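Q: based on what follows, work out the 3D shape:
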Amino acid sequence: MVVRTLIASLLLAAGAQALAAPPPLSAFFDNSPFNGAMLSPDGRYLAAFIGANDKRDGLAVVELDTLKATMVAQFSDTDIGQAQWVNNQRLMFSTTDKASGQRDMRYGPGLFVVERDGKRFRQLAMRRNAFIRNGSDDNREMLPWHTFMLDEPGAQDSDYVYVTDASITKAGTLVALDLLRLNTSNGTALPVAHPGTARSWTLDQNGEPRLLQTLDQDSAKLLYRDPASSEWRTLNSYQGYTGEGQNFTPLAFGPDGALYVISSQGRDRSALYRYDLEHNKLPPQHVLELDGFDFRGKLIISKGRLLGVRVHADATGTEWFDPAMKTLQAQIDARLPGTINLVTPPVRPESAWVLVESYSDKQPLRYLVYNTETQKFSEVGRIAAQIKPADMGPRELYYYKARDGLQIPVWLTLPPGGAKKNLPMVVLVHGGPWVRGGRWEWNADAEFLASRGYAVLEPEFRGSTGYGKQLFRAGWKQWGLKMQDDIADGARWAVAQGYADAGRICIAGASYGGYATLMGLIRDPDLYKCGINWVGVSDINLMYDGGWFYSSDLSNEWKRYGMPALIGDQVKDAEQLKATSPLLQASRIKQPLLLAYGGADRRVPINHGLKLYDAVKAGNPNVEWIEYSEEGHGWHLPKNRIDFWGRVERFLDKNIGTP
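A: The predicted structure is shown next:
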């Protein structure tokens, strides 16, 4: 197979030199110099996010037939964040500052456009009070800093796009998300009239706004704008913070105008349906379901036809409807064995190029383009390029039964090579908690720990999403209770299976995972020999009211309607919240504990950590405190990620590792 690196002139050397085992911390936690790519609508050009030679991330465009690469946008003080093709000639993009923590963020993302040859650069939206002028025609009023791109690029066949105008509180809470029709050539924008308080939008097959989700207090609605009358009508009304009464969620419009939705009505796990807009109802038969998982995915449309669906089951893959794409997938898979290869055709192809994203549990995402006529690959770039698959361990999905009989999915990552039994183990608890924790892919946190000789167990405890309503609903009001039992049962399952040494298990996690770490040390002191909590909740009542000095981005509506139902009511469940408070039971934590918090965290303000540290330290000398004053809810800066995981490595080696 002939592989050519497209952007060698813009990257540092694409191939990493042989690494000593195990790979260094930077291989896992440094910023990647390559961050993805996307085809133009006609498939003749490729846009890629590139940072090289200590420069900020820029936006490069490659003419695929000639392999000529041009850096079309790059700043000295910030990085390119998101981008999308407006049409075959023009790109729109925003910025993000990868060199600043949350405390030091001073600017919004801005909004800019540039031609594919780097000409006609223009700023359309402000970065707060910062203006970047480029010519006399820019002496006009720009859109405000809180203007953002939609996740949907639209029709990509004119100068027009739709962008959102977000209303955001000082604490960072989203209030409303209005829509603007923006002319990217002259910068003029017009608002889209709509009822209610807008929270999300869906464009139709022609790139026009067709669906609107509103949220007023706890009352949510899904509204459809009739193309014949332009009038809005309600398709579904439901409770906004618990989802009670929500019959389906919209996915996208097909090329024929059909609305595809995701629904679990009458079933435990959701499936994909083609919604009946004429009669406002779901059809009796689904289009596609995933074995063992709620449906997640997106439509793949090219040449005005629905070719297939990108699906997210245990791994991200593709279900092709089109016979020609099935054949092409088989050809590419035969040339790239051992990896999942995601093939994306252009929207309106005028060339033979397709984009291929290749990955496995041991290989981070690798981007290539494939010419269907010459049958040759050209490599574009790799995420985490220092990582070698041979240095990584296997990752698999298993299931175990909790003590009440509920089936719990769990991800297990093992060290590369060597022994697979009786290992020291880290139980890594995901945050959220109302999210899906993992999938079959390369995971930096888990693979780092595995590379240091630890088995890594990641339970999808009750309350996790993606595995059906029963598992999700079973987690309501179970913080510190049955959710905690599921995690402990997973650790004991790993011991019974022979993977873990019962005397060398540590529990760790961030946010909710940090809360579960603390409750695990309290409830199961015989099981966990140590704990690592970063940015973790230490008391549920502190989430409701952290005091006047510490601001939180949790909205009053979430505290009023969501938290009482999903976590616990401050009045009705007062005793339960006391019994499941790590802060109030801190004296029971006797194991070694590593605590890390961000000084600018608005999701779990630092007082959660400060209060807990003081309470635990009073009776436990083995408590280590880390504060990254510039960070928020997680580590944005590579230096802090590397520092933190280096401390984790030393902490684990001391307490459960092998000298």
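Q: only C-alpha atoms for contact and neighbour calcs from this point on.
A: OK.
Q: ranges for the helices of the stretch 101-250 of the chain?
A: Read by DSSP state H, counting those that start in this stretch, the stretch 101-250 of the chain holds no helices at all.
Q: my bad, the chain
A: Ranges of helices within the chain are 25-29, 323-335, 444-451, 469-473, 482-496, 512-523, 540-544, 556-557, 563-566, 574-579, 607-617, 638-655, based on DSSP state H.
Q: of these, which is nearest L288?
A: Each of the helices of the chain was checked against L288 via C-alpha to C-alpha, and the shortest separation belongs to helix 323-335, namely 16.5 Å.
Q: remind me what the closest one packs against, helices and strands.
A: Contact here means 3 or more C-alpha pairs under 8 Å, 6 or more residues apart in numbering; DSSP states H and E; on that basis helix 323-335 packs against strand 340-344.
Q: starting at the chain centroid, how far to the strand it packs on?
A: Going by C-alpha atoms, centre = their mean, to the nearest Å, the spacing between the C-alpha centre of strand 340-344 and its chain's C-alpha centre is 19 Å.
Q: how close does T197 get to N556?
A: T197 sits 16 Å away from N556, going by C-alpha to C-alpha, to the nearest Å.
Q: can you count the residues close to D569?
A: As a burial measure, the neighbour count of D569 was computed by other C-alpha atoms under 10 Å and equals 22.
Q: contact partners for it?
A: If a contact means C-alpha atoms under 8 Å, 6 or more residues apart in numbering, then D569 has M563 as its contacts.
Q: and it, how far from V261?
A: 33 Å.
Q: how far away from the center of its chain is stretch 224-236?
A: Centroid separation between stretch 224-236 and its chain, computed with C-alpha atoms, centre = their mean, is 31 Å.
Q: if I pick S40, what's in contact with it?
A: Shown in contact with S40 (C-alpha under 8 Å, 6+ apart): 46-47, 85, 87-88, 346.
Q: which of the residues you listed are buried? Put it as a ChimeraX command.
A: Only the buried members of those end up in this ChimeraX selection, burial being decided by 16 or more other C-alpha atoms under 10 Å:
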select :46,47,85,87,88,346
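Q: follow-up on the earlier one: between T197 and N556, which one's more packed in?
A: More neighbours sit around T197 than around the other of T197 and N556, counting by other C-alpha under 10 Å; the figures are 18 against 12.
Q: what's around the spatially closest residue to I656 that is not a sequence neighbour, how many residues?
A: If you skip the residues right next to it in sequence, I656 has R504 as its closest partner in space, 4.8 Å away by C-alpha to C-alpha, 6 or more residues apart in numbering. Neighbours of R504 under the rule other C-alpha under 10 Å: 21.
Q: one more, so I can put them side by side:
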Amino acid sequence: MRKFIAAALITLLSFNTLSAQDKKLPIEAFAGLKDFSQVKLSPNGENLAFVRNNKGTLILMVKNFKTGVITPVLQSDNQTVFFDWYSWANDDVLLLGARHIKYQFGGAKYTSTLMYAYNLTDDKGIKLAMRGNAARGERQPQFADKIVSFLPKQKNKILVQGDFKIANTPAVYELDLTTLRRTQIQRPRNNVTAWFADRQGNVRIAKIMDDTQFTYELLNAETGDWDTLFDYEVFSEQSISILGFDKSPNLLYISALHNGRDALFRLNLTTKERELIYSNDKYDFDGSIFYSSKTGEVAGFTDSHLEDGVNYWDADLDKLYRSLRASLAKDEYDLDIVSTTEDQQKYIVYFTSDSTSGMYLLGDRTKNELALLAHAYPKIDETVYGGKERISYKARDGLTIEGYLTLPVGYEKGDKLPTIIFPHGGPMARDYANFDYWTALLAYNGYAVLQPNFRGSSGYGYEFLMESIQGFGLAMQDDLQDGANWLIEQGIAQPEKICIGGASYGGYAALMAVVKHPETFKCAASFAGVSDLEHLVFKARYFTNKEIVRKQFGTDDDMLEANSPVTYAKQINRPILLVHGSDDSVVPVYHSREMEDELDDEGKDVTYIELDDGDHYLSHQAHRVKTLQAFLDFFDKHLKSE
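A: Now for the predicted structure:
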């Protein structure tokens, strides 16, 4: 394998490469959207699609390798139109999913998704792929970008689902990618929220949601009846996730509990016998299966706790992966083959390590070449980012809590640093060792940053995860203070200079931290944080998942009030920063507005920034830059100015 990873790197698309950092980086180097993302080859390898960031505007572009021409397809500022995903449907057609902000009668806003088709062989431009036909009595679905199957034997057709007839009750349609005409192949059914097709394109499984009960039904080919395959209560030990069919339509891959941890199984749909494929006695299986574009078979599976992060069953892909590992000799790095041509002779590799935020490489096996395409964050290298260290500490009740510690480049043992505890959102989620812009920016500016995977986080087994059910403000909150105390014991944190910040649930946890543990945390910064649990549960009555919300948080108003930060506005005596998007559909802006109002009424030190038309994910680059600058300025003021 010829190696182009050297001082001079070939750049096929004339992208900028890294250069030595000789001055302080602007905040945009970290807080900007990725310069390049979602790089994918067409099945025949003649075209390369990618998303380019041009000063905050995301542009989906296609480069033709033969002509060298680069064509813009769709652009979005991720503020009123959000570019979510795209996929090659065949050699000529790109399918794209985008979110739009819509207005209801009275001015209320809501989110709607649409799917577009772009055909490289005509000059008609991008077209709406799924549109309701009012003449046939159809409605326009709120979510119209759901693909059920890329039909393997019909390159110009796919299966999609949409509730064109009954709201929240989707049917399945065959969509012709040339004419964009739909033919219904599966009628809608009450309470069915999703459909699954096998690798031959046959609709086989229906997912049913009835309050807090989930049922998966399997089509009986002999009788035409739908038989129960799985049936479980939300948050129960019987919960399963469908990962996909094998090439054999009788085999299905699922994730389910095994000895208290999620594991990977292969299920025989005839005998209902489960074959354990992979499990870890310490961690949940957190990956997925993937397919060979060459054979259509399941090519292997991913899991973050595997040595290489991936297990290849496909001999050809395994050979490619091993050759890449040998060629790109480096102690700590990860490789992910993110795209291949149909014959697997050309491929895209996403490369990450402790000293890079991620870069894309283009390989050609017939020419024995590997070349750099682009960096995700071109100004971030080993001179400004040193990666994360996985750590663990004991909580006050003896439970082991893992997390990730990010330190400034050049940190030497014994140095005591101003410190930020940065809990993740969710809370049924977790942090990993991969690059993230929050911690990288804070460490670059001299902070030690700890991301604890507190109890209630995913990845550590069923019992650990269930601590988040009606656990807000309780032991999972204490785990954060225990993490701060551990950093003090390790001689890393300056005891008098520790703050806490986070987004979504992390924002809630930051606010509760200065309620419960003001002796530890000198300030708290919240982006899109929940402040009023009682209001959260009350508002859920308008949504189809209301019973799930009630089960997750409980319905005891006194308990909800006792664990809501807004209740304690009078007693909070630490500086507070609140940032929230006005169009947040996950945690409504009400939460930060109410928190700011209550704190201001009590004469507290509170700063509130509202992002006009901002969402829950800081999708818009200007919002992301503004928010991270506000967090950095806030922490600097309260941890460095004294």
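Q: can you calculate the TM-score here?
A: Taking TM-score structural alignment, normalised by the length of the second structure as the basis, the two superposed chains have a TM-score of 0.87; 619 aligned residues with a C-alpha RMSD of 3.2 Å.
Q: circling back to that earlier point, ok, which of the helices of the first structure comes nearest G108 of the first structure?
A: For those, the distance to G108 of the first structure is smallest for helix 638-655, at 21.0 Å, taking C-alpha to C-alpha.
Q: how big's the offset between the closest one and the second structure?
A: When the second structure is overlaid, helix 638-655 of the first structure sits 1.5 Å from its aligned residues on average, using mean C-alpha distance after the TM-score superposition for the first structure.
Q: identify the residues contacting that helix?
A: With C-alpha under 8 Å, 6+ apart as the test, helix 638-655 of the first structure has contacts from 25-26, 29-31, 449, 452, 504, 506, 529-530, 532, 592, 594, 628, 635, 659.
Q: verify the stated contact: H616 of the second structure with V587.
A: Yes. In this structure H616 of the second structure lies within contact range of V587 using C-alpha atoms under 8 Å: 7.1 Å.
Q: now list whatever residues contact both of these two.
A: In the contact map built from C-alpha under 8 Å, 6+ apart, the residues linked to both H616 of the second structure and V587 are 504, 528.
Q: which residues does A395 of the second structure contact?
A: With contacts defined as C-alpha under 8 Å, 6+ apart, A395 of the second structure is in contact with 401, 478-479, 482-483.
Q: before we move on, what about Y360 of the second structure?
A: Shown here is Y360 of the second structure, whose contacts under the criterion C-alpha under 8 Å, 6+ apart are 39, 348-351, 372-376.
Q: now, among the residues you listed, which is nearest to S357 of the second structure?
A: Sorting these by how near they are to S357 of the second structure, with C-alpha to C-alpha, puts A376 at the top with 6.6 Å.
Q: that closest one matches what in the first structure?
A: When the structures are aligned by TM-score structural alignment, the residue of the first structure matched to A376 of the second structure is I383.
Q: tally of neighbours for that match?
A: Neighbouring residues of I383 of the first structure were enumerated by other C-alpha under 10 Å; the total is 18.
Q: ok, the contacts of A395 of the second structure in the first structure: which stay?
A: Using both residues aligned by TM-score structural alignment, their matches' C-alpha atoms under 8 Å, the first structure keeps these contacts from the contacts of A395 of the second structure: 401, 478-479, 482-483.
Q: what's the counterpart of N64 of the second structure in the first structure?
A: So N64 of the second structure corresponds to V62, using TM-score structural alignment.
Q: before we move on, the earlier item: of the helices of the first structure, which is nearest R127 of the first structure?
A: Distances from R127 of the first structure to each of the helices of the first structure were compared using C-alpha to C-alpha; the shortest belongs to helix 638-655, at 23.7 Å.
Q: and that closest one, which stretch of the second structure?
A: Taken onto the second structure by TM-score structural alignment, helix 638-655 of the first structure occupies residues 621-638 there.
Q: measure how far that stretch is from the centre of its chain, please.
A: Between the mean C-alpha point of stretch 621-638 of the second structure and the mean C-alpha point of its chain there is a distance of 22 Å (C-alpha atoms, centre = their mean).
Q: flag every buried residue along that stretch.
A: Within stretch 621-638 of the second structure, the residues that count as buried by 16+ other C-alpha under 10 Å are 621-632, 634-636, 638.
Q: kindly report the same for stretch 340-359 of the first structure.
A: For stretch 340-359 of the first structure, burial by neighbour count (16+ other C-alpha under 10 Å) applies to 340-349, 351-359.
Q: how about stretch 116-129 of the first structure?
A: Of the residues in stretch 116-129 of the first structure, those buried under the neighbour-count criterion (16+ other C-alpha under 10 Å) are 116-118, 121-127.
Q: repeat for stretch 496-507 of the second structure
A: For stretch 496-507 of the second structure, the neighbour count (16+ other C-alpha under 10 Å) marks 497-507 as buried.
Q: dump those to TSV, plus distance to G201 of the second structure.
A: Written out in TSV, the entries for those read as follows (distance: C-alpha to C-alpha, whole Å):
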residue	distance to G201 of the second structure
K497	58
I498	55
C499	53
I500	49
G501	46
G502	43
A503	40
S504	38
Y505	39
G506	41
G507	43
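Q: just the closest of these to Q186 of the second structure, please.
A: Proximity to Q186 of the second structure was ranked across those by C-alpha to C-alpha; first place goes to S504, at 37.8 Å.
Q: and the closest one? What does it align with in the first structure?
A: Superposed on the first structure with TM-score structural alignment, S504 of the second structure falls opposite S511.
Q: what residues are up against its match?
A: By C-alpha under 8 Å, 6+ apart, S511 of the first structure lies in contact with 431-432, 533-537, 604, 633.
Q: quickly check these for the two that are furthest apart.
A: Every pair of those checked by C-alpha to C-alpha; the farthest is G432 and N533, at 14.3 Å.
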